[in-house]
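Peer 1: Sequence and predicted model, in that order:
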Amino acid sequence: MTDWHTVSLAAVAFPDPERVRWFVQETLGPLAHDGPAAAEHRATLLSYLQSGQSLVRSAKEQHVHRNTIVYRLRRIEELLPVPLADHRLQIHVALHLAAHFGTRTP
């Protein structure tokens, strides 16, 4: 069970799960893959974006050192098909959608 605020963006903006997965895969590239490394990168990036791009708060939330977040973000930037600075909103939405709908295509 979940509340409306948790799923409202996904439900209203992307009613078609197939298109959601396409958007997620196109926006996140290799970060949309299944597997522990991609999942860790998605969690790190989502934490970083939700913390207002605070390395310290993101590190605290992820229970890692600040330098680990810096290292992961560098790697994430290499993997993303588009620059984070130029596509922050799309990436943030794709991360939320991946959390709700998953990353696999049907």
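Peer 2: Received the coordinates, thanks. What you see is a predicted model; the values in this text were computed from it and never measured. Residues are numbered from 1 along each chain as shown.

Peer 1: For the rest of this, base every contact and every neighbour count on C-alpha atoms.
Peer 2: Will do.

Peer 1: Residue 70 - nearest residue in space that isn't next to it in sequence?
Peer 2: residue 55 (7.3 Å; Cα to Cα, 6 or more residues apart in numbering).

Peer 1: residues touching the one you found, list them.
Peer 2: Applying Cα atoms under 8 Å, 6 or more residues apart in numbering, we find residue 55 in contact with 48, 66, 69-70.

Peer 1: List only buried entries from those residues.
Peer 2: 48, 66, 69 (16 or more other Cα atoms under 10 Å).

Peer 1: Can you give me every residue that contacts residue 49?
Peer 2: Residue 49 neighbours (Cα under 8 Å, 6+ apart): residue 92.

Peer 1: and the comparison structure, right after this:
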Amino acid sequence: MIKKNLTKLKNKKIKNFSFLTFAQLANYIIPLLVFPYLIRVIGIEKFGLIMFVLSVIQYLKIITEYGFSLIAAKEVAQNKANINSLSRIVSNVFGSKIILLLLSSFLLLLIT
């Protein structure tokens, strides 16, 4: 029984590892295939502008995220039995993210 469960767990880990490896490889390979096509279709200047805008958005996303995914996951795990605490945690995280989103949107308006 234990041996069967260990084998099942090992197979699940191998399956998860394989899927995550494939997903990570796809994240590297797909842009290598798509970017040359986009450059050819929209031109190098527009492509550069799009990449610049995406990089600015990524910086603003860092401000908005502010590590909430890690903190919230820890807090939810510690308070999973208390519905009131979970509600408060989710409300605080979303409220904070909305405030940071508004601040980063204002910052974006100042930049442009």
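Peer 2: Okay, I see it. Values in this document were obtained by computation on a predicted structure and should not be read as measured data.

Peer 1: TM-score of the superposed pair?
Peer 2: Here the TM-score for the pair of chains, by TM-score structural alignment, normalised by the length of structure 1, is 0.31; 58 aligned residues with a Cα RMSD of 4.4 Å.

Peer 1: picking up where we left off before, so which of the contacts of residue 55 of structure 1 are in helices?
Peer 2: Among the contacts of residue 55 of structure 1, the residues falling in helices (DSSP state H) are 48, 66, 69-70.

Peer 1: from the contacts of residue 55 of structure 1, which two are the most distant?
Peer 2: Spatially, the most separated pair among the contacts of residue 55 of structure 1 is 48 and 66, at 11.0 Å (Cα to Cα).

Peer 1: Tell me the residues that contact both of these two, please.
Peer 2: Joint contacts of residue 48 of structure 1 and residue 66 (Cα under 8 Å, 6+ apart) are 55, 58.

Peer 1: before we move on, back to that, adding distance to residue 25 of structure 1, write the buried ones among the contacts of residue 55 of structure 1 out as JSON lines.
Peer 2: Shown next, in JSON lines, are these (distance: Cα to Cα, whole Å):
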{"residue": "48", "distance to residue 25 of structure 1": "20"}
{"residue": "66", "distance to residue 25 of structure 1": "28"}
{"residue": "69", "distance to residue 25 of structure 1": "23"}
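
Peer 1: Go through these and name the one nearest residue 95 of structure 1.
Peer 2: Looking across these and measuring by Cα to Cα, the closest to residue 95 of structure 1 is residue 48, at 11.5 Å.

Peer 1: Identify the spatial nearest neighbour of that closest one, chain neighbours not counted.
Peer 2: Using Cα to Cα, 6+ apart and skipping the chain neighbours, the partner closest in space to residue 48 of structure 1 is residue 58 (5.1 Å).
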